[in-house]
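**Student:** With the sequence up front, the predicted model follows.
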Amino acid sequence: MSNILEQAKTVLTIEAEAVTALIPRINGQFSAAIDMIIACQGRVVVTGMGKSGIIGRKLNATLASTGTPSLFLHPAEGIHGDLGMVTASDVVIAISNSGETSELLAILPSIKRIGAPIIAFCGRDQSTLAKHADVVLDISVEKEACPLGLAPTASTTATLAMGDALAIALLSARKFRPEDFAVFHPGGALGRKLLLTVEAVMHQGEDNPLITLDKTVKEALFVITEKGLGATTVVDGGKLVGLITDGDIRRGLEKGHEFLDKPVASLMTKMPRTITPDRLAAEALRIMENNKPRPVTVLPVVDKEFQAIGMIHLTDLLRQGVV
């Protein structure tokens, strides 16, 4: 077993060294690739066979989700008609460690005829692919992590890392924002955190618990019970001036029930933390969690004039998957 564990560690060491060796290769050719893609009026077409194709599909997905329109072209399908998806306005990223993959080389003349520039991810600068490419990104490795020297391991890891470097450099060049990322991920938890606003989940209208400043604590308790959110905002002329929670009332009852007839001003938290309806629901969660001296489960929602227009509860965020 110890030999097996040592072998596993060796694999990781070799692959880590392969990635580190890429750093000096972030040079003029890499900059040229960035400039070429930024200037592209069409899409980035990623192509590769076998393991290179698998890495290419991942690169395609990363590019597409970070602001660079992209698609994957299988070389074998390309020679049977799928080359029709490539235009002169596109940029082709061709991946082959050897630079001599037959299926890939078979489509190069057609790509050249179409007029799309080629960025090669290649491990041999004198290969056929490298010679036909406009830009060559060196993904060569000293050796594979496979002890037989057969299975692509370090080379695919290096290719993956170079692809990530390219995609993230493009993301930065395009000034891609989290909000932009969320547009391409609307169905996932990340999309919900980056797109869902307070207005979309807050309780408003008849569901918004409100009580005026001239009412008693007992009347506030009735409102809290009726609305079922565990709290009510206190307003004066529609503007928020305080918040009473069921926790406040429970703590008051420990001292006797006489306080129930006192005005709400005697018990309420004055000027509590609030949020506006245009803010992200994720920000509401952060405010709840960071509230001092203790986290809260409700947050009043106010407009620009500080009118109390709604309330958001922690369970609303849980249902929406924000938490």
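**Tutor:** Sure, I can see it.
**Student:** Please make it C-alpha for all contacts and neighbour counts, starting now.
**Tutor:** Noted.
**Student:** any idea how far residue 226 is from residue 212?
**Tutor:** To residue 226, residue 212 is 16 Å away according to Cα to Cα, to the nearest Å.
**Student:** Settle it for me: which of these two has more neighbours?
**Tutor:** residue 212 (20 against 12; other Cα atoms under 10 Å).
**Student:** what residues are up against that one?
**Tutor:** 234, 235, 236, 237 (Cα atoms under 8 Å, 6 or more residues apart in numbering).
**Student:** How about residue 42?
**Tutor:** By Cα under 8 Å, 6+ apart, the neighbours of residue 42 are 69, 87, 89, 90, 91.
**Student:** Max pairwise distance over those residues: which two?
**Tutor:** The distance between the two most remote of the contacts of residue 42 (Cα to Cα) is 13.6 Å, for 69 and 87.
**Student:** more neighbours, the two?
**Tutor:** The neighbour comparison of residue 69 against residue 87 (other Cα under 10 Å) goes to residue 69, with 19 against 16.
**Student:** Give me the spatial nearest neighbour of the more buried one, chain neighbours excluded.
**Tutor:** Among residues not flanking residue 69 along the chain, residue 43 sits closest, at 5.1 Å (Cα to Cα, 6 or more residues apart in numbering).
**Student:** if we can go back for a sec, quick one: which of the contacts of residue 212 is most hemmed in?
**Tutor:** residue 234 (28 neighbours).
**Student:** Wait, a strand at it?
**Tutor:** Yes - judged by DSSP: H, G, I helix; E, B strand; the rest coil, residue 234 forms part of a strand.
**Student:** any idea how far residue 222 is from it?
**Tutor:** Note on residue 234: its distance to residue 222, by Cα to Cα, is 13 Å.
**Student:** what do you get for residue 53?
**Tutor:** Distance from residue 53 to residue 222, counting by Cα to Cα: 65 Å.
**Student:** Between the two, tell me which one has more neighbours.
**Tutor:** More crowded of residue 53 and residue 222, by other Cα under 10 Å: residue 53, with 21 against 13.
**Student:** put this beside the first:
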Amino acid sequence: MTSPDVSAQTPADRDLASARRTLSVEIDGLVALRDGLNGEFARAVAILAAISGRVIVSGMGKSGHIGCKIAATLASTGTPSFFVHPAEASHGDLGMITRDDAVIALSNSGETPELADIIAYCRRFSIPLIAITSRGGSTLAQSADCALILPGFTEACPNGLAPTTSTTLTLALGDALAVALLERIGFSAQDFKVFHPGGKLGKKLQRVADLMHGPDSLPLCQPDTPMSEALMVMTGKSFGCTGVVDEAGLLVGVITDGDLRRHMNDNLVRSRAADIMTRAPKHVPPMMVAAEALRLMNDGKVTGLFVVDEGRPVGFLHVHDLLRAGVA
């Protein structure tokens, strides 16, 4: 089989080929990382879950940039964390690390000299130290309480010099730690909203109760209400529907514009609400995430839903409320 004629390739072809080689090399590294996880990873999670303080992440150069992201991910998912620059640590920032904390130190070689003072400080004050490095026999790995060793890999850089695969693996391992801790402590979507109040994500995590119209706005009638009166309730509240509640105040049906069209005849106004209503209507609980309520509306092809708590309507959510709040 003959090799492709490289000279015939355009610059764009070569760029795409280079990108695919880079991603393939890094994917191979990630697969090896996944397959090589063992009890040492579980021990690292246990150490981090047991502390009463913060997780301090430190690293130099590219490892430092990755460390900043790992610390940010931990902090945003329920594990208090921040980054300490190893050079600054040697000039006073060691005071930011307490005996209640744990340290994650990142170094591909495991011999980064700037980490020496942090390593010594952790050993002196019995602060748990977790290493992420590619060399199990390195100073960092041997000094740590728990060493997460990256698998054998090839840097995607054709010269084998620029940190590429190594930083990808370190970042992925940090994500794995953060998610494992998130699941261990039961960090919920509502907890996530507390730490992400701004932006599109914060809006999507709003609850139905935050956006719904309250009890005073509800269009409601009884099953034996004449349709002439039920129509007045519908038009008076401008939701395009009315809920039907029994004597106990439980929602037993709903009358929509669609129900009216299906029963449009001379007997409509002489009918009772129970004759026209759709029974067992779809509804949502007040603590449902607003984005989930929007999905239910889209799936059911409806523009509004009653909000029900223990069988009783407590609010009404319209798709326009979701649009105004930026959920859609």
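**Tutor:** Ah, there it is. Owing to the predicted nature of the structure, the values given are computational and were not obtained by experimental measurement.
**Student:** Give me the TM-score for this pair.
**Tutor:** TM-score for the superposed chains, counting by TM-score structural alignment, normalised by the length of structure 1: 0.85, backed by 316 aligned residues with a Cα RMSD of 2.7 Å.
**Student:** aligned partner of the residue nearest to residue 69 of structure 1 in structure 2?
**Tutor:** In structure 2, the residue matched to residue 43 of structure 1 (TM-score structural alignment) is residue 54.
**Student:** Around that match, count how many other residues there are.
**Tutor:** For residue 54 of structure 2, using other Cα under 10 Å, the count is 21.
**Student:** gap between it and residue 77 of structure 2?
**Tutor:** 13 Å.
**Student:** same thing with residue 250 of structure 2?
**Tutor:** Noted for residue 250 of structure 2: a distance of 39 Å to residue 77 of structure 2, by Cα to Cα.
**Student:** how far away is the residue mapped onto residue 273 of structure 1 from structure 2 from residue 302 of structure 2?
**Tutor:** With TM-score structural alignment as the criterion, residue 273 of structure 1 lines up with residue 282 in structure 2. Taking Cα to Cα as the measure, residue 282 of structure 2 falls 10 Å from residue 302 of structure 2.
**Student:** Looking only at neighbour counts, state which of the two leads.
**Tutor:** residue 282 (17 against 14).
**Student:** residues contacting the more buried one?
**Tutor:** Going by Cα under 8 Å, 6+ apart, residue 282 of structure 2 touches 305, 306.
**Student:** let's see 10 Å
**Tutor:** Residue 282 of structure 2 makes contact with 253, 254, 296, 297, 300, 302, 304, 305, 306, 307, 308, according to Cα atoms under 10 Å, 6 or more residues apart in numbering.
**Student:** How about residue 150 of structure 1?
**Tutor:** Residues in contact with residue 150 of structure 1 (Cα under 10 Å, 6+ apart) are residue 144.
**Student:** which stretches of the stretch 1-150 of structure 1 form strands?
**Tutor:** For the stretch 1-150 of structure 1, strands defined by DSSP state E, counting those that start in this stretch occupy the ranges 44-48, 70-73, 91-96, 118-122, 135-138.
**Student:** Turn those strands into JSON lines, columns for mean neighbour count and distance to residue 248 of structure 1.
**Tutor:** Shown next, in JSON lines, are the strands of the stretch 1-150 of structure 1 (neighbours: other Cα atoms under 10 Å; distance: least, Cα to Cα, whole Å):
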{"stretch": "strand 44-48", "mean neighbour count": "26", "distance to residue 248 of structure 1": "59"}
{"stretch": "strand 70-73", "mean neighbour count": "22", "distance to residue 248 of structure 1": "56"}
{"stretch": "strand 91-96", "mean neighbour count": "28", "distance to residue 248 of structure 1": "63"}
{"stretch": "strand 118-122", "mean neighbour count": "27", "distance to residue 248 of structure 1": "64"}
{"stretch": "strand 135-138", "mean neighbour count": "24", "distance to residue 248 of structure 1": "65"}
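**Student:** Adding distance to residue 28 of structure 1 as columns, could you present those in JSON lines?
**Tutor:** Output for the strands of the stretch 1-150 of structure 1, formatted as JSON lines (distance: least, Cα to Cα, whole Å):
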{"stretch": "strand 44-48", "distance to residue 28 of structure 1": "20"}
{"stretch": "strand 70-73", "distance to residue 28 of structure 1": "23"}
{"stretch": "strand 91-96", "distance to residue 28 of structure 1": "17"}
{"stretch": "strand 118-122", "distance to residue 28 of structure 1": "13"}
{"stretch": "strand 135-138", "distance to residue 28 of structure 1": "10"}
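**Student:** Which one of these lies nearest to residue 314 of structure 1?
**Tutor:** Nearest of the strands of the stretch 1-150 of structure 1 to residue 314 of structure 1, taken as Cα to Cα: strand 70-73 at 38.8 Å.
**Student:** what's the average distance of that closest one to structure 2?
**Tutor:** Compared with structure 2 after the fit, strand 70-73 of structure 1 shows a mean deviation of 1.0 Å (mean Cα distance after the TM-score superposition for structure 1).
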